[in-house]
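Novice: mind looking at a prediction? Sequence and model below.
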Amino acid sequence: MEIFIVVLILLTSIGVSNVINRFTPWIPVPLIQIALGIVLAVSPLGVNMPLDPELFMVLFIAPLLYNDGKIVKRDEIWKLRIPILLMSLGLVFTTVVIVGLVINKMIPSIPLSASFALAAILSPTDAVAVGALSERIHLPKQIMRLLEGEALMNDASGLVAFKFAVAATVSGVFSITHATFSFFVIAIGGVLCGIITAYLIIRGSKAIRRLGMEDATFHVLVQILTPFIIYMISEELGVSGILAVVAGGIVQSIKSDFTESAISKLKIVSSSTWSVILFILNGLVFLILGLQIPAVESVILKDNSISNVQVFIYILVISLTLIVLRFLWVYLFWNESWNIGKKKHVYKHKLKPSILTALSGVRGSVTLAGAFSIPYVLGNNEAFPERDLIIFIAAGVILFSLILASTVLPILSKGDKKLDAYNVDMLEKEIFRKVIRVGIKALNDDLDLDNKKATLSLISSYKKIIKNNFINKQEFQLNIQDRKIEKDILAIGLKAEHVEIKRLFKTGEISTCVMDKQEYVLNNMEKYLDRKIKFRVINKIILVRKIIKNLLVKSTTAEQANMQELKRAKILTSKAAIVKIKAQMNEENMKASFVVIDHYNEIIRKMNRVSNKDKDLNFYKQRRELQFKALQAQRNEVQSLFENNEITREIASKLRQFINYLEAIIIEEEIV
């Protein structure tokens, strides 16, 4: 029961971290999750999850690297094979030697072999951490591909070097010839084992499908189990499980390129399932990392035999040595052949790409898992020298690399060329169209025979927005002051509608029922102007109640008559609002007034366009539901673009204002 509660808390924390990141997009999710892990560990809850290195590698790292192998851009990685090998092999072994010597010189209490072990576990960059950072830091494509390829391969070389360094420390014996031979056996054996095992699993799945078993759930289960099977078989054979799962993922990717369309449903289910699994695993990796830090720190910080300041100096020196060495390595070897794209002059000067690549070498969970796998005792039953200090330094370097990359890279990775006013305008227009297309895609995804009429009606409206290039209209040229005036003008229009609806009731042109419904809608619109968030929640509840009512109660002839009366009343109140707005129009509020008048004219056009035949409750219920889905998809797209640094906060604000404006129009039109 206790482990279940811990898992439940961690899963909840993953959700909390993403909510926090929604409001603080400048802080990477990994750092938020590490911080939450630390808070959970030191809180009264006392959440504790001991890190078992072997279990951690198979449970978390294996499926994550398998997925990285599946989604990697094979052609681009192949073009960068030489620099990737230089980084994942040459840089790793150079780091082991140079950083190992620095550690031993700086901390004599750590023997040379143990210093090499620490340097080895610090040498590989973390594929999970690199992927997490790439979601918000836009590095040039060739650098991103280089980092991805390097992270997929250097885990194996770093862990193999670490294994031999630890073995040398424990036994006191080391053979460079034996180590070199073993490395190639372990690496090549891991790749071959991954390819063969993945191929056999794929062939087995095909054989099962030929027997008539096309159940997507079963085949997705096989895909989920694949990385665990590959990793465990490889490790059992004594070869690299990490390289095996990467190779297995690439084989799966190649197979997917030639998969017949008959199992397209399996692809959809598999993609959805993996997205959830990866979301959880990525979150758990950093949360568990955070959970370990307080325990690691307490041992060293409470140790009176070593100065706390001195320990932090060790971490700083080692981290900077890793960065400088990485920079020099890239700077010395960088040439134009490392570029993937056709425009090789993009990075004619290699200083900036070298700095970006050096700072992008973040360390992560593999480093900490390796540090925790250091044995407690040597072959002569003596304690492993400075084991706690080694783990503490590893954790410190991980945090330092993550924080440095998160703070400095976004600044350095920004383009040097500033956009002029024309280019900014063109960018805004293109982003606007992209967001509109997201709404169209959301509608197409929900299209079926039952809602075809409502869906095509909405898609037509969205296409009209793009075709007419609405972004050139005045409503998208309004500044912040104009937006404030627009709210005031709309408030004047709503008051005019209130007056007109009361007049229509007094003269007997509308019934009590119609007046109440119109007043109800107008009151809600006024609430929307004052409190957007609260109104949106209230409106969702109202819509749900209406949907339930429409499902349970069939419309009567009287209700159909009310519909016509409501439509006529809406046309008259909209005309009254236009007259009132025009009466108070002046130079200062002219732009905002035209926007609101255009809004009312659109309502009048739509009310006049609707025929008795189309006045179908089911049609409007479907249309309303679909349009809110499209709006939500657009809001999600805007947030995603903002989090990925593709748009500025100002453009995001403009887009959200437009989406809110569309929502207000929907609400006002839905008077039933």
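Specialist: Perfect, I can see it now.
Novice: going forward, measure contacts between C-alpha atoms and count neighbours the same way
Specialist: Fine.
Novice: residue nearest the centroid of this protein?
Specialist: E135 (5.8 Å; CA atoms, centre = their mean).
Novice: for D155, see how far away it is.
Specialist: The gap separating E135 from D155 is 21 Å, by CA to CA, to the nearest Å.
Novice: cool, P28 as well?
Specialist: When distances are taken as CA to CA, P28 and D155 turn out to be 23 Å apart.
Novice: looking at those two, which one has more neighbours?
Specialist: For the pair P28 and D155, the greater number of neighbours falls to D155 (27 against 24), based on other CA atoms under 10 Å.
Novice: in what helix or strand does the more buried one lie?
Specialist: helix 141-171 (DSSP states H and E).
Novice: chain center to that helix, what's the gap?
Specialist: For helix 141-171, the gap between its own C-alpha mean and the chain's C-alpha mean amounts to 26 Å (CA atoms, centre = their mean, to the nearest Å).
Novice: which other residues reach stretch 235-242?
Specialist: Residues outside stretch 235-242 that contact it (CA atoms under 8 Å, 6 or more residues apart in numbering) are 62, 65, 155-156, 185-187, 189-191, 194, 230-234.
Novice: try this one side by side with the last:
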Amino acid sequence: MDTVFLILLLLAAVVVANIISGKFNKIPIAFIQIAAGLILSFIPIYKHFELEPEVFLLVIISVLMFNDGQHTSLSRLTHQFGTTFSLSVELAIISILVVGFLTHSLISGMPLALAFALGAIITPTDAVAVSSITSNMLVPTEVMGTLENESLFNDASGIVALNLATAAAITGKFSLLNGIGNFVYVFFGGIILGGILGAIIVSIRFRLINIHVDTPSVMVPFTLLTPFIVYLIAEAMGVSGILAVVVTGLMHGIQQDRLRLTSSRLQIVMTSTWQIVSSILNGIVFVLLGLSLPRVIIDLHNRNTGSTFILLGLGILLYIIMTALRYLWTVLDFARIRAWDKKEKRANSLIMALSGVHGTITLAMAFSLPLKLNNQSFPYRTDIIFVAAVVILTSMLVPTFILPLLLPQQTSKYSEKELSTAKIQMVDNAIVTLQTRHGQDVNASQVINILDGQRVVEGHIDKAKLNIIFDNCFELEQQTIAIMLKNDEISELNADLYMRVARRTIVQYQQSGWQRFKMIIKFNFFEKFSPSKKARKRRRTFHQMKHYQNDNRSEMIKRNRQMWQQMAVTEKKPFEKVTSYLNQSLINDSENSREINLVRRAYDERHRRLTSSFVENYNFKDNQNELLIEAFQQENNYIQSKIATKEFSTELGSALYEQISTDQLVYLQSVNEE
């Protein structure tokens, strides 16, 4: 139970760090996660916390490497294979050897095998960390692609080298010839086995799709289990489990187009799941670094007052040497990066060198070192973890300050207002087309309501203004229902039921927990003790109906259906009043169009669900799907024509295309689930 509690606290720290990062997005999230770990280190229960080294390789590294593999472009990898191999294997081996011999000469007490283990740990680069640092900068496409390919395979090279160095430290024996032979067997054996297992697993996925067993509850766990299964099989056969996992991930990436035969719902769930898992695992590693640093420093200080400063200097020196090696390796064309002239070549080489950021994999490898060696504490484990931490932090701090001086800031080719205006024009065009082709068809009307929801463009929402608009709409509904009740257009029961639905809409869209709480109290506490005789009578009638329904199940279903059919009729006039108010507000108050459109979207969605639930046409959903597809195709055609006539820039068109793809997945799935 204690272990579960400790892990839950780690997850909570990651979540809090992610929240803070959203508010301070100029600070790399890794630093915030490390700070969260430092805070956790003051909690007494973490005083002797240790995560088993095997857990890092199996649960963290294998999963992250599989995810990197399945998101790697094979065409780009093939095109840059020579450069990728040179950086991820040749340069990695040279870096390990240089770091190993230098460390052994500076710290004579450290065995050469452990010095090589340190080199293997701090060699891998992290393209994800680079992306977080350069998110607002224009990194040359060729450089960024090279970094991503390199990080995928030099991680594997480092892990293979680490395993060999650790084995040599444990046995006390090392033969250069045997070491090379083992490296070749473990490295290429992992690649071959990963290809075989990847082909088998992908074929199983296709088989599940073909027999229609492709629900998220089956496919998502199946995919999540894949890296664990592949890693364990590869390790059992004595080859690199990490390389096998990487290649299996690549196989999934290659077949991704065919795997999209699955439902849109599955694609959304699968993508979201992997994003969340990857984010959490990366976050946990950095939180653990912050959690472990105080204890590591205390241990070093207790052992030798000068060792901390010596290792700090060693970590900075090793970073400088590895950065210089990366620069020389690319500028001397051992790894070719396309450039127009020598000036651009030197600039790209410098960016490549500074972008050699070390992150999650380096840290996870350091933590994966065994706790014991021949029934004694693993020698220099604390030293290696500390040096690795220094290298990671230095490699992240240096480019954070220097790269902005070398790279131009990323600027959008279109403004947020242009995107909003273009999207509204696109939706209006699709709506007019549907109205022209299908007239007042009920399916077309429902689809038009859905398309109206596309008008909302993501961005800053003024919560106070949003709440005022919702409150005005609710007050308008109350007034309309009161007039309808007074004119005997509806019954008291229908009026009461409708206002319950209206209150739920307001509560659902309140922007904070405190606002929701106030609304719930207002609607449930004060009205519960309302002195109004009519209100008490409506409540009494409503509760009598509930008791009657509980006594007779079949009658309940029939009565319930009739009640909600009447609700759809009751909702028509208030919805028209609210829609008219919001349309007029858009004309008179264009500055708050984002908030008004968001409210419109909420009411359109509620109206669509109320009305579409009781249409007796069995082909209703299919017809809606066809019309939605037609509408989205019209939107794509509209964008294409605007780009062709130069009215939309290519960048603006790409942004609109991306939003259409997302909306298409969400809306089609929404219709199918109703």
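Specialist: Here it is on my side, so go on. Everything quoted here is computed from the prediction, not taken from an experiment.
Novice: overlay the chains and give the TM-score.
Specialist: TM-score for the superposed chains, counting by TM-score structural alignment, normalised by the length of the first structure: 0.64, backed by 562 aligned residues with a CA RMSD of 6.1 Å.
Novice: how close does the helix holding D155 of the first structure sit to the second structure?
Specialist: Relative to the second structure, and after both are superposed, helix 141-171 of the first structure has an average distance of 2.4 Å to its aligned residues, where the measure is mean CA distance after the TM-score superposition for the first structure.
Novice: which residue in the second structure aligns with F228 of the first structure?
Specialist: Aligned counterpart of F228 of the first structure in the second structure: F228 (TM-score structural alignment).
Novice: I'd like the distance between the residue nearest to its match when sequence neighbours are not counted and G69 of the second structure.
Specialist: Leaving out its chain neighbours, the residue that sits closest to F228 of the second structure by CA to CA, 6 or more residues apart in numbering is L58, at 6.4 Å. Between L58 of the second structure and G69 of the second structure the computed distance is 16 Å (CA to CA).
Novice: please say which position in the second structure S157 of the first structure maps to.
Specialist: Using TM-score structural alignment, S157 of the first structure pairs with S157 in the second structure.
Novice: verify the stated contact: that match with E90.
Specialist: No. Counting by CA atoms under 8 Å, no contact exists between S157 of the second structure and E90, whose distance comes to 9.5 Å.
Novice: what about the two, which has more around it?
Specialist: For S157 of the second structure versus E90, the count of surrounding residues by other CA under 10 Å is larger for S157: 25 against 16.
Novice: pull the number of nearby residues for the nearest residue to that one once chain neighbours are set aside.
Specialist: Closest residue in space to S157 of the second structure, ignoring its immediate chain neighbours: V89 at 6.2 Å, by CA to CA, 6+ apart. Summarising burial for V89 of the second structure: neighbours were counted as other CA under 10 Å, giving 18.
Novice: give the contact list for V89 of the second structure.
Specialist: With contacts defined as CA under 8 Å, 6+ apart, the neighbours of V89 of the second structure are F153, N154, S157.
Novice: would JSON lines of the residues you listed with distance to Y327 of the second structure be doable?
Specialist: As requested, those are exported to JSON lines (distance: CA to CA, whole Å):
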{"residue": "F153", "distance to Y327 of the second structure": "19"}
{"residue": "N154", "distance to Y327 of the second structure": "17"}
{"residue": "S157", "distance to Y327 of the second structure": "20"}
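Novice: and which of the residues you listed is nearest T273 of the second structure?
Specialist: F153 (24.0 Å; CA to CA).
Novice: now do the contacts for that closest one.
Specialist: Taking CA under 8 Å, 6+ apart, one finds T84, F85, S88, V89, L243 in contact with F153 of the second structure.
Novice: these two touch, right, the first one and E150?
Specialist: Yes. With the criterion set as CA under 8 Å, T84 of the second structure and E150 qualify as a contacting pair; they are 5.3 Å apart.
Novice: all strands of the second structure, in order?
Specialist: All strands of the second structure, identified by DSSP state E, fall at 372-373, 376-377.
Novice: return the distance of the last one from the chain's centre.
Specialist: Meaning strand 376-377 of the second structure. Here strand 376-377 of the second structure shows a centroid-to-chain-centroid distance of 40 Å under the convention CA atoms, centre = their mean.
Novice: ok, stretch 559-570 of the second structure next?
Specialist: 41 Å.
Novice: likewise for stretch 290-304 of the first structure?
Specialist: Using CA atoms, centre = their mean, the distance between the centre of stretch 290-304 of the first structure and that of its chain works out at 31 Å.
Novice: how many neighbours does the residue nearest to L626 of the first structure when sequence neighbours are not counted have?
Specialist: When the adjacent residues along the chain are set aside, L626 of the first structure lies closest to L443, with 6.6 Å between them (CA to CA, 6+ apart). By the criterion of other CA under 10 Å, L443 of the first structure has 21 neighbours.
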